[in-house]
Every structure is written in C-alpha cells, then in structure tokens.
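Participant: fold the following, please.
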Amino acid sequence: QTGIGFWLRAMFGNPATTGSGDPYTHVFRVTKSQPSLVLEQQYPDIPAYEKFNGCKVNKFSFTYGGDTELTANIDILGAKRTVGATSFASPLTALPLLKFSNFQGTIEEAGAQLAIVTEASLNADFGLDGNTYTIGGNGCRTDLPEGILQVSGSIKAFFADTVLLNKAVNNTKSSLKFKFTSGTHSLQFFMEEVIFQQTSPGIESEKGIYINLPFKAFYDSGAGGSAIVATLVNGYASYATV
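Facilitator: The predicted structure follows:
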C-alpha cells in the first residue's frame, strides 16, 4: 500500500496529494514525460552494489482474480549499469509491507459494480524507445524517449446477459474502474473512456459459459483529462520530488 506509490510516481510523475493526516489521497495522471530514476540492487553480504542510471518504467501490468497473491509486473529500461562495493545512498528507509489482495478487489463498468467478473487484467505500455545507442556513447543509451501510451486489458465474466457483448458489437464507449480496498486505504485505476473489443462467448466446461472481453482505454473528451487515473489512499504523506 506504500511502495506502489513510488512506482506510480515513476510512471506518471508527482501526484496531486490532499489530506492532513492518515489517510492521504494521491492522484496520478498521465503527463507528457516520465521521471528518470536511479535504482540500486544490493548484495551487502558480498559486498556488491549494482547501480542503474537513467531508468524509466516501460510497461506495467497486473492480473487479479482467484486466490493467488496479487502482484504487479513492472518492466524497466535503463541507460547505464555500474557495479561497486558501496551503496550510493545510505541509510535506506524501510517501508511497511502492507498488501492489497484479490479478495479486496471490485470492478465497476459505467459506474455500476460488476458481480459476474471472474478475472481481470490491466496493461500500460509507455512505448519507450530503447534503441537509442549512439557512436561514442560507450554502449549506454543516450535517451529514453516515450512513445504513445497504450492502456489495455481484459475482463472475463459469466455470460449472464448480452449487455457487455452488445457494447462491444456496437462500439459503445464505456468506463472501467478497478479498485482494491483495505479499511480506509485503497488503490484504484479509473479509465474514463473504454471500448470493448468483439469476441464470442465460449463454453469452457459443463459448468457455464464465459465471455472474454479485451478493452482499450484512451483519452478523447473525458473530464479527467487522462486515459487512466490512479488514486492511492494510504498513510504516506507525500510522494512528491523536488
């Protein structure tokens, strides 16, 4: 619940934060450029420290549903790697390990909660250009320019009616909200403008019929001004950088 805020900042930049105490509300929106990070992987018992300069998040994804642990996949591209015997930043601040789980998740479509979804996924591809090696650059990337953000995903649901299927067939714009709630803390991803892609329901077993609906999110005229808005509510005061 705390650490995910730093990854959201890496993707979207500084959030708009409100609140004078726990809980604080941090709202992240798509910006024109991503922050550049310095990351370090530590092996203090050896000792060896790998430092990665000029890092950016290239892709972010997660799938939830079922009883497995809820995890996110984060793909990172960097410019330069160096190995040293000491850490470049010390001492480090340990963050509390507070998790969201699959059982705390809900999905809203067009403002109404969906109770028929068994699995959902979300993918954000920032389209970084990793082929920016130059002559005289000593094998390091000289830049990591962003491409066009692609936000997509899918939902798998019981085929109980044709409402979602008809929206896909008719190319009807809708919205999706993925939310995880733990007490007063929460994490949500809101996509104000979404189009479902056409698929046909399938019989996976004798127990029922399911429909898989891929979707793409975009920004056209939504009031939020962003293809995706991430809102994190937790006890951490600020994710802003100078």
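Participant: use CA for all of it now, contacts and neighbours both
Facilitator: Fine.
Participant: mind checking the SS state of the residue most central in space within the chain?
Facilitator: In the chain, the residue lying closest to the centroid (C-alpha atoms, centre = their mean) is residue 60, at 4.9 Å. Three-state assignment for residue 60 (DSSP: H, G, I helix; E, B strand; the rest coil): strand.
Participant: quick one: it from residue 152, how far?
Facilitator: Going from residue 60 to residue 152 by C-alpha to C-alpha, to the nearest Å gives 11 Å.
Participant: who touches both of the two?
Facilitator: Overlap between the contact sets of residue 60 and residue 152, as judged by C-alpha atoms under 8 Å, 6 or more residues apart in numbering, is given by 123, 124.
Participant: what is the burial count for residue 227?
Facilitator: Residue 227: 22 surrounding residues under other C-alpha atoms under 10 Å.
Participant: hang on, the earlier thing: any idea how far the residue nearest to the centre of the chain is from residue 76?
Facilitator: Taken as C-alpha to C-alpha, the span from residue 60 to residue 76 is 9 Å.
Participant: equivalent analysis for residue 129, please.
Facilitator: In terms of C-alpha to C-alpha, residue 129 sits 12 Å off from residue 76.
Participant: same thing with residue 232?
Facilitator: Counting by C-alpha to C-alpha, the gap from residue 232 to residue 76 is 22 Å.
Participant: looking at those two, which has the bigger crowd around it?
Facilitator: Using other C-alpha under 10 Å, the more surrounded residue of residue 232 and residue 76 is residue 232, with 27 against 12.
Participant: ok, for that one, nearest residue in space, not its chain neighbours?
Facilitator: residue 187 (4.6 Å; C-alpha to C-alpha, 6 or more residues apart in numbering).
Participant: this one as well, want them side by side:
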Amino acid sequence: MARAQGARAQLLLAFESTYGTAPASGFTRIPFVRSTLGSEQPLIDSDLLGYGRDPLAPIKDALTADGEVSIPLDAHALGFWLKGAFGAPTTTDNGDGTFDHVFASGGWDLPSLAIEAGLPDLPRFAMYSGCVVDQLSWTMQRSGQLTGAVTLVAQNEAKASTTQGGTPASIELARFGHFNGSIKREGSALANVTSAQVTYANNLDRVETIRSDGLIAGADPSVAALTGRIDARFADETLLDQALAGEACELEFAYALADGSSFTLTAHAVYLPRPRVSIEGPQGVQVSFDWQAALAASPARMATATLINEVASY
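Facilitator: As a prediction, the model looks like this:
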C-alpha cells in the first residue's frame, strides 16, 4: 500500500553564492504548509506537412521552474524569506540575546536561493536552484491559522534519489498567530478593521536569453510594489477622509510574542482610493480600501520590515 508521502515531506533552504549553483552545505530545514514549486517543459506540436494525416513527434519547448510555498509566519524562519524578498538586512545586537534585523525596500541586489523539496519515502529529492522571491504576502484576520505565501521564480530543477542538502540545520519554531497581530496608522491603533491583506512584490523580469539548455539566465527585479486591502466597519470617516484628500499615511502591520520576538512591516507612504460605501442589509456597513504604498520623503523608501528574534544573522 502506498504511504502518505506528504506527511514526511521536507523543505531545505540555502543561499547561493553563485546564481543557479546550489551550495554543497549550509542548508536549513524550513517549516512550510504546502508547496507548488516545480518545473514544466511543454511540447510543441509538429507543423510539418507532407507526411500524411498522422502528426510527427512534437519537440520540447523552454523549461519553466517556479511556484508558491505556503509558510507559517514564524519569528525565526521568516527572516530567510524576508532576506530573499528585500535583500540582506542590517542586523544589530541588542546585548540581551536578541537581534534586530532591519530589511529595507528599494535594493537591487536580491539573493538567490537553492531549495530542496524532499519526499524521503519515495524517495524523491528535487533541488531548485536559482530561486528568487517574486512575492511575499499574507492576510490578517481575527482567528484561524496565520500563513503567508512566497512566490518564487527558479532557474532549474535537478532530481535525485538521495538528499543533496547534507545535514541541514534546524531552527526553533516560534509561530505568530492572528491573536498576536495589530495594525497602526500614524502610530495609533487602527480601529474597526475586520481583515487586511498585504503583498510585497519584486515584479521579477525573467531574463530569457538564448541558451542550449533552455533555462533562463536570471530573474531581475523591476519596480517593486507594496499593496493590500483593508476591510473595515464604517464606524468613522478617518480612512475615507484621507482617501478623499489624496493624502498619504504610514501603516504598520505587526506581530509580537510574549518572549520579545516580533515582526513589523511599515509602509511609510500609503495612499487610499475612494471606496464605494454600500448598505447591503441590516448588518454593519463595511468598506474596503485597496491601498498602495509609494516612496516616502522620510525615510526615503517605501517600506521597512523589522524582525526581532534570537537569530544572530541570516
């Protein structure tokens, strides 16, 4: 009888020193919920005539490797994905066993990752090299499991029957929950919010050069975007007034644990569209704002992500 292979699935991650080349060591076992990371190579139908009604054999098209990894928002493992999305952080030792890792938007040098998705019971181990983070997103709500989504663009997939990740390091799980979340506007708690969505995108441009192996040459970041959605009970007109005035505000999305670990994403200049205010029944009136962040005057960037934990470096 076939085993439930997904129960023992594992995801190993390491940063590459050379794009597209997986390192021989330095992998870390990363917690994840599910993964669609994979590669595909479609077939091109034959266009030749003169051989009868039955077609000739198809030929292979270019290789595409990408996918999405659903992750828990964890105080330790999240740093790897933030580094992939924003670039290397500025780390400060607080002197009490904790470290502040500050990730700033706007950088051009995004690291590439090697990610191995393993199914030990099969056995099947797929190494995806040249992975670059395209998007990092999550949803804030009142209850349920807090998970995020990381969208990746990879260069290649190499399959093996044994792990290529060596002996991976393990990290302590310190998972944030929806109960640990908060949203602030200009430093004050934003009231009456029922849910919020946050998406940071690098808008990667695949470098599709002509190569004999059919792989991309890289994935370059273009103009970044920080967008989302706020659903709020229409109890006051603070957000509506800002939307009508066309002014920007600072929004802070944060999580904090009792041990001092925390994650904060600050969008320094957020603009709100004028929403439709609809009355659809006897329940409370709810308004949705599809917000966009932009470059702020001070600090001179769009966003700052700060992760405080016990990890010395990423």
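Participant: aligned to residue 194 of the first structure, what sits in the second structure?
Facilitator: Alignment note (TM-score structural alignment): residue 194 of the first structure maps to residue 270 of the second structure.
Participant: so its match sits against residue 291, correct?
Facilitator: Yes. Under the criterion of C-alpha atoms under 8 Å, residue 270 of the second structure makes contact with residue 291 at 6.6 Å.
Participant: which one of those two has more residues nearby?
Facilitator: Legend: neighbour count by other C-alpha under 10 Å for residue 270 of the second structure and residue 291, higher for residue 270 (23 against 18).
Participant: is the more buried one within a helix or a strand, and which one?
Facilitator: Per DSSP states H and E, residue 270 of the second structure falls inside strand 262-271.
Participant: same check on residue 83 of the second structure?
Facilitator: helix 78-86.
Participant: quick one: what's aligned to residue 13 of the first structure in the second structure?
Facilitator: Under the alignment (TM-score structural alignment), residue 13 of the first structure pairs with residue 87 in the second structure.
Participant: please apply the same query to residue 214 of the first structure.
Facilitator: Residue 214 of the first structure maps onto residue 290 in the second structure, by TM-score structural alignment.
Participant: am I right that its match is in contact with residue 230?
Facilitator: Yes. With contact defined as C-alpha under 8 Å, residue 290 of the second structure reaches residue 230; the gap is 6.6 Å.
Participant: of the two, which one has the most company?
Facilitator: Between residue 290 of the second structure and residue 230, counted using other C-alpha under 10 Å, residue 230 has the larger neighbour count: 20 against 16.
Participant: tell me the helix or strand right after the strand or helix carrying that one.
Facilitator: Using DSSP H and E, residue 230 of the second structure sits in strand 225-233. Using DSSP H and E, the helix or strand that directly follows strand 225-233 of the second structure along the chain is helix 238-245.
Participant: which residues of the first structure does the helix or strand following that next one align to?
Facilitator: Helices and strands here follow DSSP H and E; after helix 238-245 of the second structure, the next one along the chain is strand 248-256. The alignment of strand 248-256 of the second structure onto the first structure (TM-score structural alignment) spans residues 173-181.
Participant: kindly report the same for stretch 115-130 of the second structure.
Facilitator: Under TM-score structural alignment, the match for stretch 115-130 of the second structure is residues 39-54.
Participant: show me how far that stretch is from its chain's centre.
Facilitator: The chain centre lies 25 Å from the centre of stretch 39-54 of the first structure; the measure is C-alpha atoms, centre = their mean, to the nearest Å.
Participant: now the terminal residues of it, how far apart.
Facilitator: Terminal-residue distance, stretch 39-54 of the first structure (C-alpha to C-alpha): 9 Å.
Participant: hang on, the earlier thing: which ones are touching the match of residue 13 of the first structure?
Facilitator: 103, 104, 107, 108, 109, 110, 111 are the contacts of residue 87 of the second structure under C-alpha under 8 Å, 6+ apart.
Participant: just the buried subset of those, please.
Facilitator: 103, 104, 110, 111 (16 or more other C-alpha atoms under 10 Å).
Participant: how about the second one, what's its partner in the first structure?
Facilitator: I take that to be residue 104 of the second structure. Using TM-score structural alignment, residue 104 of the second structure pairs with residue 29 in the first structure.
Participant: against residue 222 of the first structure, how distant is that match?
Facilitator: Applying C-alpha to C-alpha to residue 29 of the first structure and residue 222 of the first structure gives a distance of 13 Å.
Participant: once you drop chain neighbours, what's closest to residue 73 of the first structure?
Facilitator: Looking at residue 73 of the first structure with C-alpha to C-alpha, 6+ apart, the closest residue is residue 61, at 5.2 Å.
Participant: revised request: answer the last question for residue 127 of the second structure.
Facilitator: residue 116 (4.2 Å).
Participant: how far away is that neighbour from residue 64 of the second structure?
Facilitator: Residue 116 of the second structure sits 17 Å away from residue 64 of the second structure, going by C-alpha to C-alpha.
Participant: so for those two, which sits in the more crowded spot?
Facilitator: residue 116 (26 against 19).
Participant: and that one, what does it touch?
Facilitator: 10, 11, 12, 13, 125, 126, 127, 128, 163, 164, 165.
Participant: what does residue 128 of the first structure give?
Facilitator: 58, 144, 145, 146, 147.
Participant: filter the residues you listed to the buried ones?
Facilitator: When those are checked for burial by 16+ other C-alpha under 10 Å, the buried set is 58, 144, 146.
Participant: what lines up with the last one in the second structure?
Facilitator: In this case it means residue 146 of the first structure. For residue 146 of the first structure, the residue aligned by TM-score structural alignment is residue 221.
Participant: got a list of what the residue nearest to residue 111 of the second structure when sequence neighbours are not counted touches?
Facilitator: Excluding the flanking residues, the one nearest residue 111 of the second structure by C-alpha to C-alpha, 6+ apart is residue 84, at 5.8 Å. Neighbouring residues of residue 84 of the second structure by C-alpha under 8 Å, 6+ apart: 110, 111, 112, 113, 132, 133.
Participant: before we move on, what about residue 108 of the second structure?
Facilitator: Counting by C-alpha under 8 Å, 6+ apart, residue 108 of the second structure has contacts 87, 221.
Participant: recalculate using a threshold of 7 Å.
Facilitator: residue 221 (C-alpha atoms under 7 Å, 6 or more residues apart in numbering).
Participant: helix/strand/coil for it?
Facilitator: Residue 108 of the second structure ends up coil, using three-state DSSP.
Participant: how close does it get to residue 303 of the second structure?
Facilitator: Distance check for residue 108 of the second structure against residue 303 of the second structure: by C-alpha to C-alpha, it reads 14 Å.
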